[in-house]
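J.: Prediction below, plus the sequence it came from.
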Amino acid sequence: MTNWESLLAPVSADAPAEAREWLVYITGGNKTCFGRCGRVDEEWNVGIGGQKSIPMFAADLSSPSLGVLDCEKDRVLCSIWSANPPSIWHFQIPTAPEAGQPKPATSIHDLYVNSTTVTAEDIYKIHSEKRWEKVSEHNGYFHPMDGFLAQYGLNVPIGYLAFGLSQIPSWLMMLGVSFLSRSMMSRRINAQQRRPAAGATAPQAAGTQ
């Protein structure tokens, strides 16, 4: 999914149906999915009993294009998308606007995947039964194409920032928070100690006159 911006960009009016609709499986490893993606990976690729979801899509001429985003390998992009594995994102790609016209919105629905009970058929039914229509549309600041951050080119820098923060060890983060809190408390105590001293010198100054 390194070329995600071009793959998910608005398409021409004569583009094939599979270019207008995408299902992207968000997966990860032990660090990003905490061991919960194993079964979903199997059902996406090699389902129980030899059944596979991908061949089910391949046999359906109306199926969307399929993609995989591995948050273990591409953590920056997952940060840009604010994507959490395991989940499946459904994209409806709009038709490219004519010159001078505003870019149409890209509809996204992100579906939570039950990592303990999901089957290959469940994954296929996201398309065949349009189960994506039953979940709320993905909107807000973090929408990868149309959100506030994307419109102003801030989603990529913030994605890198979030990725960088996630690489900081928890003990170092706690040490920094502890140092900051102690510094703030020290300044507050010093300020409180200076106030009575200033108030005490005022009567002495008045009495000497």
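T.: Sure thing, it's come through. Keep in mind that this is a model prediction, so the values were computed, not measured.
J.: make it CA atoms for all contacts and neighbour counts henceforth
T.: Fine.
J.: Please point out which parts of the helix ranked longest in the chain sit buried.
T.: The helix that spans the most residues within the chain, counting by DSSP state H, is helix 170-207. By 16 or more other CA atoms under 10 Å, helix 170-207 has no buried positions at all.
J.: ditto for stretch 14-34
T.: Buried residues in stretch 14-34, counted by 16+ other CA under 10 Å: 19-29, 32-33.
J.: contacting residues for the residue most central in space within the chain?
T.: In the chain, the residue lying closest to the centroid (CA atoms, centre = their mean) is residue 82, at 1.1 Å. Applying CA atoms under 8 Å, 6 or more residues apart in numbering to residue 82 gives the contacts residue 142.
J.: quick one: it and residue 143, what's the gap?
T.: For residue 82, the distance to residue 143 equals 8 Å [CA to CA, to the nearest Å].
J.: same question, residue 13
T.: 24 Å.
J.: Those two: which has the busier surroundings?
T.: Taking other CA atoms under 10 Å, residue 13 and residue 143 do not tie; residue 143 has more neighbours (20 against 11).
J.: element containing that one, please.
T.: Residue 143 is part of no helix or strand when elements are defined by DSSP states H and E.
J.: these two touch, right, residue 31 and residue 72?
T.: Yes: in this structure, residue 31 is within contact of residue 72 by CA atoms under 8 Å, at 7.0 Å.
J.: Would you state the helices of this protein in chain order?
T.: 4-7, 38-45, 53-58, 75-81, 120-128, 148-151, 155-166, 170-207.
J.: For residue 136, find the nearest of those helices.
T.: helix 120-128 (14.0 Å; CA to CA).
J.: which other helices and strands contact that closest one?
T.: Judged by 3 or more CA pairs under 8 Å, 6 or more residues apart in numbering; DSSP states H and E, helix 120-128 is in contact with helix 38-45, helix 53-58.
J.: Structure two is appended below for comparative analysis:
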Amino acid sequence: MKFSSGAILALPLLAAASHQESPLEQAKAQAQFWFDKISAYIPTPSKPHTPEEAAAKVGGKTVNVLALENWEETIRSSVKPTSTTPEEWWVMITGGNKTCFGHCGQAETAFNETAALWAFNPNAPNLGYIDCDDQPVLCNSWGAGPPSLWIMEVPSPGAPVDIRIKSLNATTTEVKTFTDLHASKDWKSKPVYEGYFHPFDGPLAKYGVAIPLGYVFWGFAVVPSWVFMIGISFLSRTFMSSRTTPPRRPADAAAPGARVRVGAPPGDAMS
């Protein structure tokens, strides 16, 4: 069997073509590339904590690290069914470089040192801690910003939870700030928070949309602006192309009253 020289020269081209990706495979690879690129910019919405971290002892009073998965159960479980007085909770809202621009360190340290002082104080409140860098969805669902202190009076289930919010100065907050606030009960003179983002009794919490909204706000915060620009550009091009495309013309209808000729034309008949 003989092979022409042209067929032999074409063998390398055929081998290269067999290894070339199909258009579908190229599209999949391109989509995966952009998905990985966008995913690299998106942090996790809730950083998991170990059981030891969730109830960290700061050399004294237990500080409960609250997360998206456990915050309500942790707070509610402190209330005994037979209790007639509400449980007092002080929740420290803090953050790192992303949500507090690195300015929450002093207030956070003062809060932890206060917990150490309250180790043997039976009248000390329950202590909670939320880091908005680790729990961005939870902070967004509460509408909470660092550094601040959320003071809650949590009664038995079914009764409203009174919440008062005290903003903390990032540069002047110290242990005395917390001890004086607790001793004087000055926080009770602040108005009770009744906003939409109330984590227990607000309209968003009652209708079950607080957490979904927290995800939405978190998504807008972490998605790069160029992703929105690409989406807007794609939508605008799609809209403009649909407007500039001329409408399809309907097929021409047959002329009205056209007479249909039957048989051969005059003069073509066979004699």
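T.: Received the coordinates, thanks. For clarity, every value in this text was computed on a predicted model and none was experimentally measured.
J.: Would you give the TM-score for this superposition?
T.: In this superposition the chains share a TM-score of 0.72, using TM-score structural alignment, normalised by the length of structure 1; 175 aligned residues with a CA RMSD of 2.8 Å.
J.: related to what we said a few turns ago, please work out which of the helices and strands packed on helix 120-128 of structure 1 is packed deepest.
T.: Of those, the one with the most neighbours on average (mean count of other CA atoms under 10 Å) is helix 38-45, at a mean of 20.
J.: Can you name every helix or strand that that helix contacts?
T.: Packed next to helix 38-45 of structure 1, using 3+ CA pairs under 8 Å, 6+ apart, are helix 53-58, helix 120-128.
J.: ok, now with 7 Å
T.: In terms of contacts (3 or more CA pairs under 7 Å, 6 or more residues apart in numbering; DSSP states H and E), helix 38-45 of structure 1 is packed against helix 53-58.
J.: Provide the aligned range in structure 2 for the helix it packs on.
T.: Mapped onto structure 2 using TM-score structural alignment, helix 53-58 of structure 1 covers residues 114-119.
J.: and if you look at stretch 23-39 of structure 1?
T.: Stretch 23-39 of structure 1 maps onto residues 90-106 of structure 2, going by TM-score structural alignment.
J.: about what we covered before: residue in structure 2 matching the residue nearest to the centre of structure 1?
T.: Residue pairing (TM-score structural alignment): residue 82 of structure 1 is matched to residue 143 of structure 2.
J.: Likewise for residue 91 of structure 1?
T.: Using TM-score structural alignment, residue 91 of structure 1 lines up with residue 152 in structure 2.
J.: Please name the residues that touch its match.
T.: 88, 89, 90, 161, 162, 163, 164 (CA atoms under 7 Å, 6 or more residues apart in numbering).
J.: Find the nearest non-adjacent residue to it, please.
T.: residue 163 (4.5 Å; CA to CA, 6 or more residues apart in numbering).
J.: Tell me, how many residues neighbour the one you found?
T.: Per other CA under 10 Å, the neighbour tally for residue 163 of structure 2 reads 24.
J.: contacting residues for it?
T.: If you count contacts by CA under 7 Å, 6+ apart, residue 163 of structure 2 has them with 150, 151, 152, 153, 192, 193.
J.: Turn the residues you listed into TSV, including distance to residue 32 of structure 2.
T.: Putting the contacts of residue 163 of structure 2 into TSV (distance: CA to CA, whole Å) gives the following:
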residue	distance to residue 32 of structure 2
150	43
151	46
152	46
153	49
192	49
193	46
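J.: Check the residues you listed against residue 182 of structure 2 and report the nearest one.
T.: Residue 182 of structure 2 lies nearest to residue 151 out of these, by CA to CA, at 10.4 Å.
J.: Can you add distance to residue 227 of structure 2 and give the contacts of residue 152 of structure 2 back as a markdown table?
T.: Formatted as a markdown table, the contacts of residue 152 of structure 2 follow (distance: CA to CA, whole Å):
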| residue | distance to residue 227 of structure 2 |
| --- | --- |
| 88 | 44 |
| 89 | 41 |
| 90 | 39 |
| 161 | 40 |
| 162 | 41 |
| 163 | 38 |
| 164 | 38 |
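J.: before we move on, the earlier item: what residue of structure 1 takes the place of the residue nearest to residue 152 of structure 2?
T.: Under TM-score structural alignment, residue 163 of structure 2 pairs with residue 108 in structure 1.
J.: Report the contact partners of the closest residue to residue 83 of structure 1 other than its chain neighbours.
T.: Nearest non-adjacent residue to residue 83 of structure 1, counting by CA to CA, 6+ apart: residue 26, 7.2 Å away. For residue 26 of structure 1, the contact set (CA under 7 Å, 6+ apart) comprises 68, 69, 70, 84, 85, 86, 87, 88.
J.: Of those residues, select the buried ones using a ChimeraX command.
T.: In ChimeraX syntax, the buried subset of those is picked out as below (16+ other CA under 10 Å):
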select :69,70,84,85,86,87,88
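J.: taking the contacts of residue 26 of structure 1 one by one, which sit in strands?
T.: In this view, the contacts of residue 26 of structure 1 that belong to strands under DSSP state E are 68, 69, 70, 87, 88.
J.: Quick check: the last one touching residue 111?
T.: I take that to be residue 88 of structure 1. Yes: using CA atoms under 7 Å, residue 88 of structure 1 makes contact with residue 111 at a distance of 5.2 Å.
J.: Leaving out sequence neighbours, find the closest residue to the corresponding residue of structure 1 for residue 217 of structure 2.
T.: Mapped onto structure 1 by TM-score structural alignment, residue 217 of structure 2 lines up with residue 162. Distances taken as CA to CA, 6+ apart place residue 79 nearest to residue 162 of structure 1, at 6.3 Å, with adjacent residues excluded.
J.: Perfect, that will be all.
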